[in-house]
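*Asks:* Sequence and computational prediction follow.
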Amino acid sequence: MRKFLKIVFSIFLLLPTVFFIHLSLRLYYEPQYTIDGKRAYNQAIIKQIHFLKDEISKGKAKEMQQIFPEGFIFFNAIYGLTWCELINKNDLTHPLAKEAINEIDRAIKEVNSEEGKRTFEKNLPVEYGAFYQGWTTLLLGKKLALIDSAQWNSTDIESFTSKCENIADAYIANDFTYLKSYSSGTWQADNIICLAALALHDKLFEPKYTEVIGKCIEHIKANLDTHTGLIPHSLDEEFPRGSSQSLINVFLPEIDSVFARRMYGKYKEHFLERRLGLVAIREFPKGHAGIGDIDSGPVIWDVGGVASIVGIKAMALHKDWATAKSLRNNIEGLGYPVCFNQQKKYFFGVFPMADAFIAWANVSLPEDKVQNEANSKMTFLLIAMLAVSLIIWIFYIMWKKEK
C-alpha cells in the first residue's frame, strides 16, 4: 500500500515538472512562415483556421451556443474576421483567397440566419441588440474592405449600408447614449463594435456618420470609470474588466485614434501584470479581485484567460510588439497546442472557442516587427529550475533505499 501511494504521489509530482519544462520551451516559440510573392504567411494560423473550418463543418458553432449566450454568433464572426485579416487586397490571386472569400461568405450567411438571430430580442433600440448588430455589421464591412470596390456585390452593399443606418438611427433616437445588448443589460464593448462598423462605413463610402460617432464618443468620455479613467464593463458593474478592455482596445483605434491612445495607456497601467516574470492581463484592475464568469473565461491568480488572449491583438494593433509576442508565447505554453494532419488546436481541441480567439489574436502579429520581448525569461527560468530541482529532491528522498 505504501508503495502504491508513492507511485500515485510521484505521478502527481510529474505534472508541475512537465508544466515548467513545457512552458520554458514555449517561451522561445517562433511560428513558421512561408514566403509567397511579397507576403509571408504564418503557417500556424493557417493550420489553426483549418482546424476551425473543420469544427464548423461538424456543427461546433451550435454547440458553442449551448455554452455562451452569444456562442453561435461569436464563433462564426471571429472565424470570418480571421479569414479577413489572413489575406489582403494584394493576395486575391493567392490560392488561399478563394477559400477565404468562401468561408467569409459562409460566416456572413450563418450570422444572418434565423439560427443566428434566435437568441436575440428583436424589439430593442437597435434591432436584435448592440452585440448582434455590431458584430454582424462589422464582419460584412470587413469583407467589403478586403476586396476591390469594383467587385462588390450589390446585396452586400445594400445590407451593410442598411445595417449601418439602423445603428446610427438607433443612436440618434437614444440621444447618443449606449444601446442595449439585451433588454436586461448594456455592455459598452458591444457599442464600441457598433461604432467601429460606422467608422468602417465612412472609410469605404462617402463619410456619413462622423457627427453620430463624435457625439457617441463624447458620451463615452463623460461616463468613464472614476477610479481608473477607463470605459466601464457594463452599466451594472462598478469597475472595468480586462476581457472587455482588451476588446475595446482592439477596435477603439478605428474610431478615435487619439482617445484610443489615452485609453491604451490606462489599460496597460491598470491591467498589465506579471506572474513569475511573465506578462499577462488581469481580469479586474490592480487592487481589486473577483471570480471568473462567462465573459472572462477562467481567472487564475487574477489573470483573465479571455483578457490575455485578446490582449495579444490589442497590443499588436497598438504596435506594442514586445508585449504582444510575449503574451502569444505564454499562451503557446499554457494552451498545450497540438499539430496533426495540417491542423493546430489548443487545449487538445476540446474548447474551439478559445482556438478561434487565439487565431484571431495572432493574425495581427507580423513576425518581422517583433524584435524584443516583455517577458522576463530569466526570472521564470530561474523559478522553473528551482521548482524542478525541488521536485527531483523530493523524488530522491521518497524513493531512496533505507539503510
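*Replies:* That came through fine. Numbers count the residues shown, from 1 in each chain.
*Asks:* Going by C-alpha atoms from here, please, whenever you check contacts or count neighbours.
*Replies:* Fine.
*Asks:* Wait, a helix at S308?
*Replies:* Yes. Checked against DSSP: H, G, I helix; E, B strand; the rest coil, S308 lies within a helix.
*Asks:* check contacts around the residue nearest to it when sequence neighbours are not counted.
*Replies:* Leaving aside its chain neighbours, S308 sits nearest to I281 (4.8 Å; criterion: CA to CA, 6 or more residues apart in numbering). When contacts are counted by CA atoms under 8 Å, 6 or more residues apart in numbering, I281 touches G242, F271, L272, E273, V303, G304, A307, S308, G311.
*Asks:* What of P253?
*Replies:* Contacts of P253 were listed using CA under 8 Å, 6+ apart, and they are F259, A260, R261.
*Asks:* Just name the closest of those residues to G59, please.
*Replies:* For G59, the closest of the contacts of P253 turns out to be A260, at 36.9 Å, with distances computed as CA to CA.
*Asks:* just the strands in the stretch 301-403 of the chain please.
*Replies:* Using DSSP state E, counting those that start in this stretch, the strands found in the stretch 301-403 of the chain span residues 303-304, 338-340, 343-345.
*Asks:* Deepest-packed of the ones you listed, please.
*Replies:* Compared across the strands of the stretch 301-403 of the chain, strand 303-304 shows the largest average neighbour count, a mean of 26 (mean count of other CA atoms under 10 Å).
*Asks:* How about residues contacting stretch 25-37?
*Replies:* Residues outside stretch 25-37 that contact it (CA under 8 Å, 6+ apart) are A40, Y41, N42, Q43, A44, S326, N329, N330, E332, G333, K377.
*Asks:* which of those count as buried?
*Replies:* Buried subset of the contacts of stretch 25-37 (neighbour count, 16 or more other CA atoms under 10 Å): Y41, N42, Q43, A44, S326, N329, N330, E332, G333, K377.
*Asks:* So which of these sit within helices?
*Replies:* Within the buried ones among the contacts of stretch 25-37, residues falling in helices by DSSP state H are Q43, A44, S326, N329, N330, E332, G333, K377.
*Asks:* coming back round to it: can you list the strands of the stretch 301-403 of the chain in TSV and add distance to I217?
*Replies:* Shown next, in TSV, are the strands of the stretch 301-403 of the chain (distance: least, CA to CA, whole Å):
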stretch	distance to I217
strand 303-304	27
strand 338-340	43
strand 343-345	38
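*Asks:* Among those strands, which comes closest to I394?
*Replies:* Here strand 303-304 is closest among the strands of the stretch 301-403 of the chain (CA to CA), at 29.7 Å.
*Asks:* Included below, for side-by-side comparison, is a second structure:
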Amino acid sequence: MSQPPSAARRAWGWARLLLAVVVSACALAGVVRLTVPATAGTAGEPPGVRRQLAFLRAALDTGAGDEAQALFPEGYFFLHALYGLSWVELGMREPADGRSRALREARWALSRLDSPAGRAPFSPGLTPPYGVFYRGWSNWLRGGVLSLEPAGRRDPAGVRRFAEDSAALGAAFDASASPYLAAYPGQAWPVDSTVAVASLRLHDAILPARFGGTVERWLREVRRRLDPRTGLLPHRADPGGGAPAEVARGSSQSMIQRFLVDVDPAFAAEQYARFRELYVVTPLGLGPAVREYPEGVDGPADVDSGPLPLGVSLSATVVTLGAAQAHSDAPLASALAGYGELAGLPVDTPWTKRYAFGLLPIGDAFLAWAKTARPWVARPPSAPAATVSWWWRTPLLILLTALAAAPWLPALRRRLRPAARG
C-alpha cells in the first residue's frame, strides 16, 4: 500500500517545478530578446534608449560619475559626455521645434565637462590646454549642441566658445610634428586625435569653414603612420613623431571607425573593411563579437579592453555597434544589438532600462551612444558588403530552445514509459 508523500517531498517537488518554470521562462525570454529588433538604423529612434537615458540621469544625479571615475581615469568625463551625445543624437531625429528636452540635457552634460570635476584628470599645461582627449570630446559635444539649435538663434557664447576651441585644436595640429596630440603628458592615443579632427569637420559644417587644410594635412600624416601589422591607426603612438607604439586594438578601433567616417568617408571605408576583417569574429559560433587584438595576436587585458574571454573585448563589441551604424552596416549593427539584448541581461520597467542589472552605468552610456550613432557631417555611406548572415541567430536559438525544454524532459520520459510498455 503506497504511502502519501511527505511534506518534504512535496516541497521538493514544488521547488523543482518552480525551478523548471524559471529556467524555461528565462530561455524563452532570451529567444524573444534575440529576435525582436533592437536597432532602428540611422533614421529611426532605437527602442529603449530614452528609458536608458532616464536610468542614466538618475544614476548621474546620485553620484554615478564619481563612481565611474574610481574605475578608470576618464570615468566621470566619459559618463557625462556619452549621456549628452546620446541626447544630441535623439534631438537630431526630431523636428526643430521638438528638441527642447534634448538640448536641455545635452547642455547640462556639457556644463559638467566644463566643471573642475570634468577637467580634474587632465593637465592644463598641454597643447591645447587639458590635452586632445578633453578638448576633442568637449568640442564634439559642443558642436552637437549647436547643431540642435536653429541656425539663426544659436547661443552667441556657445558659438564663440566652439570657434575658439576649434581654433586652439587646429593650431595645435598645425604646429605638431605628429598627427597625434598628447592626451596626457608624454602619452598619445590616435583615437583621441581622430575625435578632435572630426570636431573640426563639424565646425566647418555649421560655421564658416576654416580647417580644410588642417584636416587634409592630418590625413596625409596619418596614412604615413599606420600600424604596419594591420594597416590601421595604431592604438598608441610615440608622442614626438607619431610613430606607431602599439598594434591596433579593438577598444580604440571601434571608436576610430565611428568618427573617421566624418573626417574622410573614402579613407574610413577602407579602414572599416580592414577592421571587420581582422577583429570581428564569431567565438564558438555564437554571434558576432570583436577581438581586442587582431586574429593571431594575443595580449593583456587592461582598463580599456576589460576582461578578454576568448580574446573578445566586451567594450569593443558594444562600441562597434555604433561604428557599424555609422558605416551603414545594418547586418552587423543589428546582430551586435541583438546579441547585446541577450547577453547584456537588460532589466526593463515602464520608465527605465538598464543592462547588467545597472551595476555599471558607464556600460549603459556606451550602449545608448552606440545604438544612436550615425554620421554628423558626412552623408551616410553606401552599405558595405555584408559579413553577417541572416542565420547568425540559429545556433543561439537552438541552444535557448534546448535550455527551455531540458527541465521538462525527465517528466516527459516518465509519462512515455508506461505507454511504451503497453
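*Replies:* Thanks, I have the structure now. Keep in mind it's a predicted model, so treat the numbers as computed, not measured.
*Asks:* Got a TM-score for the two of them?
*Replies:* Put the two chains on top of each other and the TM-score (TM-score structural alignment, normalised by the length of the first structure) is 0.86; 386 aligned residues with a CA RMSD of 3.4 Å.
*Asks:* thinking again about what came up before, of the contacts of I281 of the first structure - the most surrounded one?
*Replies:* G311 (31 neighbours; other CA atoms under 10 Å).
*Asks:* The second structure: which residue goes with L200 of the first structure?
*Replies:* For L200 of the first structure, the aligned position in the second structure is L202, judged by TM-score structural alignment.
*Asks:* my guess is its match meets L141, correct?
*Replies:* No. Contact criterion CA atoms under 8 Å: L202 of the second structure and L141 do not qualify, at 10.3 Å.
*Asks:* show me where the second structure has strands.
*Replies:* Assigned by DSSP state E, the strands in the second structure fall at 236-237, 244-246, 280-281, 289-290, 347-348, 353-354.
*Asks:* Turn the ones you listed into TSV, columns for distance to L226 of the second structure.
*Replies:* Shown next, in TSV, are the strands of the second structure (distance: least, CA to CA, whole Å):
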stretch	distance to L226 of the second structure
strand 236-237	10
strand 244-246	7
strand 280-281	20
strand 289-290	20
strand 347-348	41
strand 353-354	38
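*Asks:* K371 of the second structure is nearest to which of the ones you listed?
*Replies:* strand 353-354 (13.7 Å).
*Asks:* mean offset of the closest one relative to the first structure (after superposition)
*Replies:* Following the fit onto the first structure, the mean deviation recorded for strand 353-354 of the second structure is 0.5 Å by mean CA distance after the TM-score superposition for the first structure.
*Asks:* In the first structure, point out the residues matching that strand.
*Replies:* Against the first structure, strand 353-354 of the second structure falls on residues 344-345 (TM-score structural alignment).
*Asks:* any idea how far V145 of the second structure is from the aligned residue in the second structure for I294 of the first structure?
*Replies:* Counting by TM-score structural alignment, I294 of the first structure corresponds to V303 in the second structure. From V303 of the second structure across to V145 of the second structure, the span is 30 Å (CA to CA, to the nearest Å).
*Asks:* Neighbour count for those two, which is higher?
*Replies:* When neighbours are counted by other CA under 10 Å, V303 of the second structure and V145 differ, and V145 comes out ahead with 28 against 11.
*Asks:* got the contact list for P283 of the second structure?
*Replies:* Residues counted as contacts of P283 of the second structure (CA under 8 Å, 6+ apart) are A289, L310.
*Asks:* re the thing from before, would you turn the contacts of stretch 25-37 of the first structure into a markdown table with distance to G134 of the first structure?
*Replies:* Formatted as a markdown table, the contacts of stretch 25-37 of the first structure follow (distance: CA to CA, whole Å):
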| residue | distance to G134 of the first structure |
| --- | --- |
| A40 | 31 |
| Y41 | 29 |
| N42 | 28 |
| Q43 | 30 |
| A44 | 29 |
| S326 | 30 |
| N329 | 30 |
| N330 | 30 |
| E332 | 30 |
| G333 | 33 |
| K377 | 39 |
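*Asks:* closest to I21 of the first structure among these?
*Replies:* Distances from I21 of the first structure to the contacts of stretch 25-37 of the first structure, taken by CA to CA, are shortest for G333, at 9.6 Å.
*Asks:* What's the match for the closest one in the second structure?
*Replies:* Alignment note (TM-score structural alignment): G333 of the first structure maps to L342 of the second structure.
*Asks:* can you count the residues close to the residue mapped onto D97 of the second structure from the first structure?
*Replies:* Using TM-score structural alignment as the criterion, D97 of the second structure maps onto T93 of the first structure. T93 of the first structure is flanked by 9 other residues according to other CA under 10 Å.
*Asks:* Around the aligned partner of E164 of the second structure in the first structure, count how many other residues there are.
*Replies:* In the first structure, the residue matched to E164 of the second structure (TM-score structural alignment) is S162. S162 of the first structure is flanked by 13 other residues according to other CA under 10 Å.
*Asks:* wait, what's in contact with S162 of the first structure?
*Replies:* Residues near S162 of the first structure by CA under 8 Å, 6+ apart: none.
*Asks:* Relative to T137 of the first structure, how far out is it?
*Replies:* Remark: distance between S162 of the first structure and T137 of the first structure (CA to CA) = 9 Å.
*Asks:* between these two, what contacts are shared?
*Replies:* What both S162 of the first structure and T137 touch, as defined by CA under 8 Å, 6+ apart, is an empty set.
*Asks:* which outside residues touch stretch 73-80 of the first structure?
*Replies:* Around stretch 73-80 of the first structure, the neighbours that count as contacts under CA under 8 Å, 6+ apart are 49, 52, 61, 64, 103-104, 107-108, 110-111, 116, 132, 135-136, 139, 353, 356-357, 360.
*Asks:* Try it again at 6 Å.
*Replies:* Defining contact as CA atoms under 6 Å, 6 or more residues apart in numbering, one finds that stretch 73-80 of the first structure is touched by A61, I104, A107, V111.
*Asks:* just stretch 346-364 of the second structure next, same as before
*Replies:* Contacting residues not belonging to stretch 346-364 of the second structure are listed as R51, Q52, A54, F55, L79, G344, L345 [CA under 6 Å, 6+ apart].
*Asks:* What subset of those residues is buried?
*Replies:* By neighbour count, with 16+ other CA under 10 Å, the contacts of stretch 346-364 of the second structure hold R51, Q52, A54, F55, L79, G344 as buried.
*Asks:* Many thanks, we can stop here.
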